[in-house]
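Asker: sequence-free structure coming up:
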């Protein structure tokens, strides 16, 4: 089958990483990736170098409704996909609208989180609910995301498809050089990077060092916060890098202080790298790393609880090693790239079968 994957761009992020991983590794289906705006990332380069077709509408911004609709229609007509798969917002709305006109093609949407700002806007609530119901099927990436979607929109037809990570890219010899690493898109406040910095400021007398990987519009603001908190010499913002696995294997602890989550791929990557995990107790996180068995968890936005967890996991070598090893074994059982690809292949097969 041919799958037309529609996403905002191919900047570095969880949804983009999962989409790329599937397109590169499925032997059953062919993905054509349509982006609304241009990107210049290692994800895009890797896809194009592997021969995956990437079509860029090169819009001025992702909210150009008429330009996006016109471009998606033209590509859909020329590529003739069996399934059109929308990721993130606003493709969620664009493809829901176009579903009304392409009745012979299956349209699906992936919900990558348990929350979004639109659900709190009164005028958008009816449109939000309708956008989900129009799709033939909605993918959710965790049980937490499924429960939240069904709570908001009872009767919603959705399927859980757990993500995965390329174990070969992240596994390998460890060479610990610094204490903490945080890998996240810096495009908004949902990843809680500010919470991490506040926690570090509470324990800065201990001399811990940290690296933040990722980029986005919040980066400069977060760097300014780091400097105000007196952490300039201990927290290094590296931006986007292609060798995330190498950095993960150099860190003693992976930290993800998200305010909300779907099912973070970055935690799976840390698990394969053998890096102990400290993360917020939100969304699908407890599904990936059961508390006190594979990770230490804390309440979202509680920087004081996070600070205590960071000290605990570094001071207790036995605990840190046990958490990392348990997480590594769990990742090998549930979150390999082949397991994820197989789950999504099976989902597409079911869509095609029920369409006939």
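Answerer: Happy to help now that I have it. Since we're looking at a predicted model, the values are computed, not measured.

Asker: contacts, neighbours, all on C-alpha from now
Answerer: Fine.

Asker: now the strands for the stretch 51-200 of the chain?
Answerer: For the stretch 51-200 of the chain, the strands defined by DSSP state E, counting those that start in this stretch cover 53-56, 83-87, 106-111, 137-140, 158-160, 178-183.

Asker: With respect to residue 29, which of those strands lies nearest?
Answerer: Ranking the strands of the stretch 51-200 of the chain by proximity to residue 29 (CA to CA) places strand 83-87 first, at 10.4 Å.

Asker: Select, out of the strands of the stretch 51-200 of the chain, the one closest to residue 169.
Answerer: It is, among the strands of the stretch 51-200 of the chain and with distance given as CA to CA, strand 178-183, at 15.3 Å.

Asker: Check it against this one:
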């Protein structure tokens, strides 16, 4: 049987990078040949398949920021690569990959599967940018492309807001490998034993300022430390977060950690009391799936992805994002009621095991590729 050749096109950072590596490392190499086209400066770490072999990759001018020159250049570069490789399918990931992939796919008559990993128009407060980004998504919807959402709520948004036909929108939930071993920290521990945690760069999306305000209210009644992991170079609201911490005199209550090894993230989540998210939008966040896999209850905002993963009062709590009072109430409930925390934590692992184990679920994605 001839292998199905798939080109993955993306700016390989963050959750998108995690998604692709998990897919490549679990797909059947006897049935599929994978090739990666990614940004020239996004990752230097090679991609590997299920057998541990390096996956063929190309680097093109895909960058995070909008640039007419670079964006057009990436179209030309990708078009030339696709002409040489002649794939049966393009799997385009996130906004930039989605635009380049769908345009070049149309030009060459190649079917495209597009995974937004949270639509780009959700990422801005600027109404003109929001309209522009949404218009681009609407223009490129349907045609030769099929939407592969990472959650049911992302699929719903694609149909209701972007205009995808229901027949052209399907779901493959983000999922991860079981976390069977917790490695020692590679960084120096500077925080207390009792803490809650989150993963996410200070940004409009993650809304860390809201988290700081919530913690400030919680600590009026029950002291708990917060660790924020993922404070990297692309953290547009880092100064805002630091200023708020100083303003509320919370320097001893919050630890901001730079990007670190994924094993460190697992270690820190595993030792925490529970996980917290105040995101304004998501696709389906890996950090919450990882928390479920580590038997951690989660208190999360009511946005796409979060509300798919967390069932209220089963494996955590879902709270309206602006409701600081309710966030405070749910956090205090878990800090005070150990029996409840234990029950939700046990259910958290059951949620992961039943729904988000890639070892069990990869065959679903392979079937989508072959359809």
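Answerer: Arrived safely. None of the values given here were measured: they were computed from a predicted structure.

Asker: what's the TM between chain one and chain two?
Answerer: The TM-score (TM-score structural alignment, normalised by the length of the first structure) is 0.87; 342 aligned residues with a CA RMSD of 2.6 Å.

Asker: Format the strands of the stretch 51-200 of the first structure as CSV; extra columns: mean neighbour count.
Answerer: Conversion of these to CSV gives the following (neighbours: other CA atoms under 10 Å):
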stretch, mean neighbour count
strand 53-56, 16
strand 83-87, 23
strand 106-111, 24
strand 137-140, 22
strand 158-160, 19
strand 178-183, 23
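
Asker: Now render the ones you listed as TSV, adding distance to residue 41 of the first structure.
Answerer: TSV is the format used below for the strands of the stretch 51-200 of the first structure (distance: least, CA to CA, whole Å):
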stretch	distance to residue 41 of the first structure
strand 53-56	13
strand 83-87	18
strand 106-111	22
strand 137-140	26
strand 158-160	29
strand 178-183	16
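
Asker: which stretch among those comes nearest residue 223 of the first structure?
Answerer: Across the strands of the stretch 51-200 of the first structure, closest to residue 223 of the first structure is strand 178-183 (CA to CA), at 13.9 Å.

Asker: what separates that closest one from the chain centre, distance-wise?
Answerer: 18 Å (CA atoms, centre = their mean, to the nearest Å).

Asker: How about stretch 340-352 of the first structure?
Answerer: Put simply, stretch 340-352 of the first structure sits 19 Å off its chain's centre (CA atoms, centre = their mean).

Asker: Report the buried residues of it.
Answerer: 340, 341, 342, 343, 344, 345, 347, 348, 351 (16 or more other CA atoms under 10 Å).

Asker: where's the last one relative to residue 222 of the first structure, distance?
Answerer: Between residue 351 of the first structure and residue 222 of the first structure the distance is 43 Å, computed by CA to CA, to the nearest Å.

Asker: cool, the third one as well?
Answerer: Counting by CA to CA, the gap between residue 342 of the first structure and residue 222 of the first structure amounts to 38 Å.

Asker: Same question for residue 285 of the first structure.
Answerer: From residue 285 of the first structure to residue 222 of the first structure the distance is 24 Å (CA to CA).

Asker: out of those two, which sits in the busier spot?
Answerer: Taking neighbours as other CA atoms under 10 Å, residue 285 of the first structure and residue 222 compare with residue 285 leading, 25 against 17.

Asker: Residue in the second structure paired with that one?
Answerer: Superposed on the second structure with TM-score structural alignment, residue 285 of the first structure falls opposite residue 306.

Asker: Now do the contacts for its match.
Answerer: Contacts for residue 306 of the second structure (CA atoms under 8 Å, 6 or more residues apart in numbering) come out as 282, 284, 285, 288, 300, 318.

Asker: Just give me the match in the first structure for residue 151 of the second structure.
Answerer: So, by TM-score structural alignment, residue 151 of the second structure is matched to residue 142.

Asker: Need the nearest residue in space to its match, chain neighbours excluded.
Answerer: residue 284 (5.4 Å; CA to CA, 6 or more residues apart in numbering).

Asker: contacting residues around the one you found?
Answerer: 141, 142, 143, 144, 145, 261, 262, 263, 264.

Asker: try 7 Å
Answerer: By CA atoms under 7 Å, 6 or more residues apart in numbering, residue 284 of the first structure lies in contact with 142, 143, 144, 261, 262, 263.

Asker: and the two most separated of those?
Answerer: Most distant of the contacts of residue 284 of the first structure, by CA to CA, are 143 and 261, 11.6 Å apart.

Asker: Name the residue in these two with the higher neighbour count.
Answerer: For residue 143 of the first structure and residue 261, the more surrounded residue by other CA under 10 Å is residue 261, and the numbers stand at 24 against 19.

Asker: residue contacts, the more buried one?
Answerer: Residue 261 of the first structure touches 113, 114, 282, 283, 284, counting by CA under 7 Å, 6+ apart.

Asker: Leaving out the residues flanking it, which one is nearest to the aligned partner of the first one in the second structure?
Answerer: Using TM-score structural alignment, the equivalent of residue 113 of the first structure in the second structure is residue 118. Setting aside the residues directly before and after it, residue 118 of the second structure is nearest to residue 283 in space (CA to CA, 6+ apart), at 4.1 Å.

Asker: For the one you found, what is the enclosing helix or strand?
Answerer: Taking DSSP states H and E as the definition, one finds residue 283 of the second structure inside no helix or strand.

Asker: Likewise for the one 4 residues further on?
Answerer: Following DSSP H and E, one finds residue 287 of the second structure within helix 286-293.

Asker: which is the next helix or strand following that helix?
Answerer: Taking DSSP H and E, what comes next after helix 286-293 of the second structure is strand 298-301.

Asker: That following strand vs the first structure, average offset?
Answerer: Superposed on the first structure, strand 298-301 of the second structure shows a mean distance of 0.9 Å to its aligned residues (mean CA distance after the TM-score superposition for the first structure).
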